[in-house]
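>>> got a predicted structure plus its sequence, pasted below:
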Amino acid sequence: MAIKYVPYYPDPVEGQAILDNFKRMLKYKSAGNVKRRLERGMPLYELKKVETVGKNPNGNMLIRGECISACAYLKEQGIEVDLVYIDPPFASGADYAKKVYIRRNPKVAEAIARAEQELDIEELRAFEEKMYGDIWRKEDYLNWMYENLMAIKSVMSEMASIYVHLDWHIGHYVKILMDEVFGEDNFINEIIWQKTTSPKAQSGKFSNVHDTILFYKKGNEYIFNKQYTEYTEEYINDFYKYYTPDGRRYRISDFTQAGQGPGAYFGKDGKSNYIEPPAGKHWIWGQEKITKGVNTGKIILSSNNVPGLIRYLDEMPGNPVRDIWTDINAMGPSSNEATDYTTQKPEVLLERIIKASSNEGMLVADFFGGSGVTAAVANKLGRRFIHCDIGINSIQTTRDRLIADKAEFDIYEIKDGVSLYRNPAQTMEKIKKLIPGLKNEEGLSDFWAGAISDSKLGLVPVYIPNLMDSGSKLLDKAMMFRIMHEAIPDLPSNVKKVIIYYVDVDNLEEIQKFIDDEEDVIIEIELRDLKDILDDAVFEDYAEFKVSKVQESLIPEYIVEITNFQSDRVSRKIDEYNQKGYANTLITSDDEDIEDDDYEDYNEDGENVVPSKKKFTPILISETGLELIEYISLDCTNQDGVWHSDSEIKIDKLGYVIVNGTKTKNFWDGTIKCEKKPLRLKIRNICGDETIWKLSV
């Protein structure tokens, strides 16, 4: 359970007018629960450092865990961030998957023979793995988002700004939340990012080509550095038509502004050639500056004695960036930046935001870090960074790209019971499979994950907290009251028992007493710790390896050779892919023009099937299984505790090796080398699971 609860900003919230509005507009049922959680505070859990990269004097952090828990830690430590960019789920109703590529096996002769050939992308064998489901009820999403925004605000410095990246699905509702949390007066811009100029054809409506980025400041003062885009050749030719004798291009700009003002002297002595501005106008400069401009040639008079200001092209920064951004394209699969992370944003987008709203040395944070673009760009621009995400793939992707950039940072895990598996979507799916007998039940509300059929008790509904909703993780009296007085009364009258799983519990004895003292509830309520189920969801991989010491010179070299690698979870994912692929090549008895003699087998539904003309090439894994390895690291510093990667290699999807962050055109030979004696070995499979072995030399 949580160590303590840290107050939100600035203190327990009162009023919550906006949530009351949602209660009327959206039949929002959880406003009271949100208020209670905000009053209780942000849950602070143990934070465990799992790896350190470099000396990290700036305190850069990668945190695996939820936004709210990360903010609780930052606030407890007195860490304030100067700029926040978040790209949270869009409530789009879509499932997001990672494409998992099979690597080259260094033991296969054919791969060695083709080592000099470029592997065409179409030849790659891959399958998809669901990372998270962006499927929410509107009120649940707004509940969750409100709490996250309150948590983020609590760790922002007084001069900080925040950019929230969304699209048409939910952005207009979040704009109202932002007004409530940060104040309508602190709204700066609604930025429209036209992310594509070649949209997919969409029938019956205009094509969707943009996202929305909401820009707010926290306090009265904030950082804003004006940004510019380069002039186009067409713009230069249209406006910068004149040349000086030495070839400098320039334009002549209007020297007036709206609003009546006095005249001025345009002689070199500042006392002659008095000129009045046109009616309703005034000169843009005062007399002293005008005289200097005339003497330096910055002000020129036309044949009609009308002043004009010379603007030299080489002195102009470019066109000021406005609130519609059409010059930044979305990430393409062939981009040099591509990390195969579904929701990845281009670096140039974050470069504009970070340059505009922070200065060098400031702290930039992204609490839904995804592919790590915010941290990567912040590091390149000389800012400190905090990257937070609940998914292990996000942490690994960000770690690897920061290693390539020679960044220094520490990696932490929040021990909140949610990060025991790879990501919330997979955890939720796995939990349902691990609970014996749990099945969907149409007669139950979506509050219940399903039900178990018991021979004596009949239907037993099961509640599982939504790991994407921080509010449902904690089982306290408020949640128990809701279960007993809202969820249970809606159950069928023949239900005699329910099972309630929890991740965190306020006080188990008090909750149980609270249940026992409730006379109105006659249904048996059994409480179960979800972590007992999650422990069974973690599978470690198996590896065989040989460690040897080579003394070819004065400096010895250690070599670790991987001879065998097996991953039960990856193998099962490949089996599922192959079974689905094979099933798609079969024609069932519902199809016409098939003779009875053509049928060869039955599918799971008992239907006759016959092979169709479709072809399917299954993914086959060798006996050694080395093609299931994505990353290997050796720790020559620590035998236990925090990981220190003294030597590492990553095999990209084309089979090339990235050595200590540096890309090469070499294929992996099945080994990893280091100069110091290796103490531990870490292997990451292609799905992202990591396993550590202690070594003896």
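The structure has been received and is ready for your questions. Just so it is clear, the model here is predicted, and its values are computed rather than measured.
>>> okay, CA-based contacts and neighbour counts for the rest of this
Will do.
>>> so what's the residue lying closest to residue 66 once chain neighbours are set aside up against?
Of all residues not flanking residue 66 in the chain, residue 390 sits nearest, at 5.4 Å (Cα to Cα, 6 or more residues apart in numbering). By Cα atoms under 8 Å, 6 or more residues apart in numbering, the residues touching residue 390 are 64-66, 368, 419, 423-424.
>>> try it again with 10 Å
Under the criterion of Cα atoms under 10 Å, 6 or more residues apart in numbering, the neighbours of residue 390 are 63-67, 367-370, 413-414, 418-419, 422-424, 467-468.
>>> below is an additional structure, to be compared with the one above:
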Amino acid sequence: MPIKYIPYYPNTVEGQAILDNITRTQRVLRYRENDKVYDRIKRGMPYYEVEPVETIGEPSENLVIRGECISACAYLKEQGIKVDLVCIDPPFASGMDYSKTVYLRKNPKLAAKIEEAEQEMDIEELKAFEEKMYGDIWQKEDYLNWMYENLMAIRNIMSDNASIYLHLDWHIGHYVKILLDEVFGEDNFLNEVVWYYSNKMSRNSKDFARAHDNIFFYKKTDDNTFNEIKIERDEPVKQSKRVWTGQKNMRARDEEGNVIYELSYDVKANDVWDIPYVASTDKQRVDYATQKPEALLQRMINASSNKEMVVADFFGGSGVTAKVSNDLGRKFIHVDIGLNSIQTVRDRLVEAKANFQILEIKDGVSLFRNPQQTMDKLATLIPGLQKEVKGISNFWFGAITKSKEGIVPVYVPNLLNTQEKVLDIPTINTIINQELQNLEVNAKKVIVYYIDIDDQKVLEKFIKDNNATEIEVELKDLKNLLHDVVIEDILDFKTTKTKDGYETEINKFISDRLIQKIGEFNQKGNLQSVAKGKKFNPINISEEGLELIELIALDCENTEGQWHSTTEIKIDKLGYLITNGVKSKNFWDGKITSDKKPLRIKVRNISGDETIKVIE
């Protein structure tokens, strides 16, 4: 449960309509269950416990937060933190699944032989498989309601001179433009920026190739920060010199009345930005599915903020906003729900020598690496669950069969939809007064799982007072189920004292989850190859299993609590070492050294799961 709810607007008078200026929104958002959005906004933003995870470098105001946008905004508001610029690149409602390519590293023993022979690693030799990061599949009404809540929360923590850039494309952008008008005001709309990219491959179709995205640019008030952006011309052009008379801009003339000309080497940026997409061979590339180019964020940040101002991205993804903000001398706040995003931006900022703190919002959504993976796993985690049971509607996640109760329908909240995160009276009311009555099976009991719950005693009383059926409603905490099945990787290592400090050698690393994933990949690949009459080369893991390791860090300061990386090494997909953020052409030898005695060791596998062990 949230610690408390923080109002969207300060000093709200009881009984006063908070949303008194959105009559058009109520018409525009006449979608399924949008009334719940207004109820939640009136209740306030949920403020949860926030756990400090790690501090990198010196103490600073820069934050990397794992959590949902609304929960992060509640935290920022509670802390009195205002942001001066928001650059967000939320899901596009594209109907696509986004995956991460997971590369196995080279066995250190094999890598040593390659290093001896002075050979380069061949990218074609890399073994890899894919894991789903998140699904960008929405019903339109769910997406717009979700986006409206997020925009309301974001606006609430923006300073008076702040601006927002919201990046979308043709899928849903025209609908969200209307939401932006309502949240920020039509008069505060500044530009619809067209990001044109000529280097992105387009699908073959019977229409024109799509080569742009849309970025909506709004200010919060009339006092917004804006710096004119100049773009260097390919070649200088001759133009008449302009002078300001105090009333208007006019051509400059000499004493004889002739127009004065001069060479112009740059031009004021307009609202069409020709910036290349991040190609697969680009040095910026961090192997993140939705990565955006640094030049795109540089344009926004330079235009709408000054040094030391706070720039926030609440759907941070690959971390380009945080990285560019740091490069340009701004403070940054990076927020994302996915662990892969947090790890990607962390490593990126370590390389950039940034100072920042990593926080995790304990809102119950960050169960596995991301909500999508949790949803994919749930069907196998609930004992005896069967999907698509006859007589059970799609409202239910499935059903289990018990000897005494018979068929027991099971409800599970969709973790990809923030509207279902909190089990409250409206949801329970839907269950007991609609879904129970619509069941086409003779059920004696249903199970309702929840991630978060409004007030369990109040809900149980509501069920008792309003359930007109004989069907028992059992409430269960989904977090307890998931906690029991999360298995840590097995790590075998040895730390020894040397003349220069300490050396920790990894002897063995076992990840049952990754081994199972690789087994599934090999089985599928073999079946496809047999069907096509081709030879399949399976992924094989050595006995030591060191190919499954991406990062190793040592903490020489603490045995518990917030992590402090005294020293760390990361192995990139080619097998090269990145030591404390510094890239090299050296291969990993299976060891990590430290000047001081290490107290804890952290190992991150190639999928992003982390294991921390205390060193005895």
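Done, it's in. These numbers were taken from a predicted model, which means no experiment stands behind them.
>>> TM-score of the superposition?
For these two chains in superposition, a TM-score of 0.95 is obtained (TM-score structural alignment, normalised by the length of the second structure); 608 aligned residues with a Cα RMSD of 2.0 Å.
>>> hang on, the earlier thing: quick one: the residue nearest to residue 66 of the first structure from residue 188 of the first structure, how far?
Per Cα to Cα, to the nearest Å, residue 390 of the first structure is found 29 Å from residue 188 of the first structure.
>>> now swap in residue 233 of the first structure and tell me
From residue 233 of the first structure over to residue 188 of the first structure the distance is 31 Å, taken as Cα to Cα.
>>> so for these two, which sits in the more crowded spot?
residue 188 (14 against 8; other Cα atoms under 10 Å).
>>> how about that one, secondary structure?
Under DSSP: H, G, I helix; E, B strand; the rest coil, residue 188 of the first structure falls in the strand class.
>>> relative to residue 231 of the second structure, how far out is whichever residue in the second structure pairs up with it?
Taking TM-score structural alignment as the criterion, the aligned counterpart of residue 188 of the first structure in the second structure is residue 190. Distance, residue 190 of the second structure to residue 231 of the second structure, by Cα to Cα: 20 Å.
>>> quick one on the thing from earlier: which residues does the match of residue 188 of the first structure contact?
Contacts of residue 190 of the second structure by Cα under 10 Å, 6+ apart are 163, 216-219.
>>> those residues into JSON lines, with extra columns for distance to residue 52 of the second structure and secondary structure?
Output for the contacts of residue 190 of the second structure, formatted as JSON lines (distance: Cα to Cα, whole Å; DSSP: H, G, I helix; E, B strand; the rest coil):
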{"residue": "163", "distance to residue 52 of the second structure": "29", "secondary structure": "strand"}
{"residue": "216", "distance to residue 52 of the second structure": "33", "secondary structure": "strand"}
{"residue": "217", "distance to residue 52 of the second structure": "33", "secondary structure": "strand"}
{"residue": "218", "distance to residue 52 of the second structure": "33", "secondary structure": "strand"}
{"residue": "219", "distance to residue 52 of the second structure": "32", "secondary structure": "strand"}
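>>> tell me which of those residues is nearest to residue 443 of the second structure?
Of all the contacts of residue 190 of the second structure, residue 443 of the second structure sits closest to residue 216, with 50.1 Å by Cα to Cα.
>>> what lines up with residue 585 of the second structure in the first structure?
Match for residue 585 of the second structure (TM-score structural alignment): residue 665.
>>> find the nearest non-adjacent residue to its match, please.
residue 656 (5.6 Å).
>>> before we move on, the earlier item: tell me the SS of the match of residue 585 of the second structure?
Secondary structure for residue 665 of the first structure, judged by three-state DSSP, is strand.
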